[in-house]
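Visitor: The sequence isn't on hand, but the structure is:
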């Protein structure tokens, strides 16, 4: 009987559970599928926010050091605020954009290697990045030394250019700190050690507020004191992260300094350069707005108003940039592990959540359009000028909640080279000319320039990146990432031999 019953089961449908026929079965199938999707989204959200949460905090505190410096300078006077703003947003921002972009090559390599469990490669990648970025810092030094004549050549008022040139020279120590801070941050993020970034950034911010007060008010060093305080605080951040890394915080990925780091530098430089061009074209875009504004009537008030808006935008931008980092790490980790579908899910979750946050801050700016500038200035003229620009700031914040996430996907996937061409075309062949056309030809002033750059450049670039991301073959990208990891793991050995 037992054998007969067993053979009777052969008459049952083989796929009875996976192909429900009754309404109740179909409803249960849909519920199970939705429950599975909710679980996957929840799990991905937890992984993403494990990176994004501490990254938001560390970026906000790091950027707050720049904001604190501007706030101290702003209460010294309009000239001091303008000089710190231009030195920070134009000279430092120009160089930081390039170095930050070059360091993103480390995000691709370390993220994919960590996903592939090739932990020994991460420390070597970081040392190569140190060498490449430090050499680039030396090459970029003339921009600090000759900042005053450069700014005059770009049309800045003489007093503002001279004062900005003085501040830029005192920012040279800050400039060299970027070569180490950017790389250490990406090294730690790629292996999900984000908590240390938050704690070290908090300590650096507390120290910065104290020494800024000490140098500006107690020692009465003026705008130079504000600049020196920023130098000291940023190096506190660097030594804190370095101390954690080399003193046992990363036992699997840091095995000490090695001469092998000097091998394969040219190939590493080429990848870093592509990354640098991709991100610095984005980072420089709105710096051009401040430079152009210096050629308009009532330049000091206009520059100050724009600097306030750019500072608020930059402050809020730390959240999308944290999503940029989180998305880059998640996509790189999953592609390195050969899991294309998980990389696709990570992209969707990051875009949706970052957009929701962007909508919230966009609404916040519109509500407090006539009040938020009080953080930086008590000048009635500056407050009125900022109020007129608040609607453009709100739109910029909304667009920037999506675009950095898509750039994070590009970094995690290793698409930097051709995304650089997209950025060049959208920003500089479309955005800047449209902005100039709106500002001067149609006489709309700084609002026309900014509006043209938003809709002519940022919106177009975001749309193109969205289309590319949607149409990507993620299984193919996973295979490419596996080959990429193998290539870079053998590169150093090949060059050594």
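Guide: Done, it's in. These figures come from a predicted structure and were not determined experimentally.
Visitor: When you work out contacts or count neighbours from here on, use the C-alpha atoms and nothing else.
Guide: Fine.
Visitor: Please identify which helix or strand holds the residue minimising distance to the centre of the chain.
Guide: The residue lying closest to the centre of the chain (C-alpha atoms, centre = their mean) is residue 321, at 3.8 Å. Using DSSP states H and E, residue 321 falls within helix 299-336.
Visitor: this is the other structure I want to compare:
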């Protein structure tokens, strides 16, 4: 008994010496965090910038076109985007934990499985983009806006399929902390998009068609570069070529992908409902334009938090796969505090900027005034969004997607939306009341996720990760195939 205790103490001392002082641990984790978060933030800024540039050029074409693009991007595209991004986060869980456990060959197999699942999901989403006009009219949108929105949504279909490759390749590369190439490609694509948008809409006056053509090209350029990088021999350990094992044991991965998709969709659809509720209020066009500008600014700032979300997912999954609960907890604390500090600074800045940024997107003084009225809510949204996505990243790294989906349903749809409808329609606060209710739901969700993360038994999470890796290891799959052939 005494020998076992002494051995345990020696092990703990050895771990402490290996990790060094608190200062050394903080610095080491800081570097690991920014290796993922830095490129991820830049990539998301650039990718979101594609939408911002498109909206800026379309906004100067006309108010109806701007409102239609806002509806497509914040309702339909966000819907499809949420499904695919959420489902691809399952790949982040699997690749991150497999990489931490040094099951390198499984990363390529997981990537191919995710391609198959997401491609089928994209086909299932097509009717939403094909029948945009009747869908929006049924939801109470103005006929003129719905007609233009249908034209935009048909243009955006190739962009929907671009997300299949974009998100999955990013998860594959991020799990290995090799995502600088993603940032380079995203920056190059953004520059090309800015030039083409000016060339096609201003120089040659192609209007809406020119802006959408430039948008599609900007979405596909990074995918081509990422595929060349993966297939070109730079990943000899994690990419072994195409394998028939992709079709083996798909159902458990489909279930994880569906729960991942539901988790993120419930978050993204939350803001979508805000836009839809606004569409039936007084002066709908001005309200939608002002709200879409605020949501785009909030969304752009949120790219910072999504970068930290990626870092949290990678660091937690890698450490759980490696078997270190202590390192996983240390990563969570450092990433949450860093993201919150940045969010607090931005909260202060946007409290004072108010409606000045609106003129980037519109020339209407009415829309700018409406944006100014919403600015305090925008600042609060930015502050909350500095924490909530990071906690979602922790959930992805640990594989808690199903649990977080239930939390989202309760906080967003049973609390946030009813409160927003009551304040907006019953109390006649209009879009301000709706947004206050939605923020209340986000605050509730953030508090619940903080409690769950704090009370989690991380040693148990290490055991669960090991079981998951063991069940889906390449050796296990090959053994199953061999048994079937022998039978």
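Guide: It's in. Remember, predicted model here, so these are calculated numbers, not experimental data.
Visitor: Just the TM-score for the two chains, thanks.
Guide: Once the chains are laid over each other, their TM-score by TM-score structural alignment, normalised by the length of the second structure reads 0.93; 466 aligned residues with a C-alpha RMSD of 1.6 Å.
Visitor: related to what we said a few turns ago, which residue packs closest to the residue opposite the residue nearest to the centre of the first structure in the second structure once aligned, ignoring adjacent ones?
Guide: In the second structure, residue 321 of the first structure lines up with residue 306, judged by TM-score structural alignment. Distances taken as C-alpha to C-alpha, 6 or more residues apart in numbering place residue 389 nearest to residue 306 of the second structure, at 6.1 Å, with adjacent residues excluded.
Visitor: Which secondary structure state is assigned to the residue mapped onto that neighbour from the first structure?
Guide: Per TM-score structural alignment, the equivalent position to residue 389 of the second structure in the first structure is residue 404. When classified by DSSP: H, G, I helix; E, B strand; the rest coil, residue 404 of the first structure comes out as helix.
Visitor: Run a quick neighbour tally on residue 404 of the first structure.
Guide: Number of residues near residue 404 of the first structure (other C-alpha atoms under 10 Å) recorded here: 26.
Visitor: Could you do the one 5 residues further on as well?
Guide: The burial count assigned to residue 409 of the first structure is 30, neighbours taken as other C-alpha under 10 Å.
Visitor: Check the gap between it and residue 36 of the first structure for me.
Guide: 24 Å (C-alpha to C-alpha, to the nearest Å).
Visitor: sorry, back to before: so the match of residue 389 of the second structure sits right up against residue 324, yeah?
Guide: Yes: at 5.2 Å, residue 404 of the first structure and residue 324 qualify as touching, with contact defined as C-alpha atoms under 8 Å.
Visitor: distance of the residue nearest to the centre of the first structure from residue 397 of the first structure?
Guide: From residue 321 of the first structure to residue 397 of the first structure the distance is 12 Å (C-alpha to C-alpha).
Visitor: Map residue 68 of the second structure across to the first structure for me.
Guide: So, by TM-score structural alignment, residue 68 of the second structure is matched to residue 83.
Visitor: May I have the residues that are in contact with its match?
Guide: 160, 161, 163, 164, 167 (C-alpha atoms under 8 Å, 6 or more residues apart in numbering).
Visitor: now with 10 Å?
Guide: Residues near residue 83 of the first structure by C-alpha atoms under 10 Å, 6 or more residues apart in numbering: 70, 73-74, 89, 159-168, 223, 300, 303-304.
Visitor: filter these to the buried ones?
Guide: 70, 73-74, 89, 160-168, 223, 300, 303-304 (16 or more other C-alpha atoms under 10 Å).
Visitor: From residue 77 of the first structure, how far out is the match of residue 68 of the second structure?
Guide: 10 Å.
Visitor: what's the mean distance for the strand or helix carrying residue 236 of the first structure versus the second structure?
Guide: In the assignment (DSSP H and E), residue 236 of the first structure maps to helix 222-244. Following the fit onto the second structure, the mean deviation recorded for helix 222-244 of the first structure is 1.1 Å by mean C-alpha distance after the TM-score superposition for the first structure.
Visitor: okay, that helix sits on what stretch of the second structure?
Guide: Using TM-score structural alignment, the residues of the second structure aligned to helix 222-244 of the first structure are 207-229.
Visitor: that older thread, quick one: common contacting residues for residue 404 and residue 324 of the first structure?
Guide: 351, 354, 410.
Visitor: Any of those buried? List them.
Guide: Judged by 16+ other C-alpha under 10 Å, buried ones among these: 351, 354, 410.
Visitor: I'd like to know which of these is nearest to residue 316 of the first structure.
Guide: residue 354 (11.6 Å; C-alpha to C-alpha).
Visitor: Return the residues in contact with the closest one.
Guide: Residue 354 of the first structure neighbours (C-alpha under 10 Å, 6+ apart): 319-324, 398, 400-405.
Visitor: All set, thanks.
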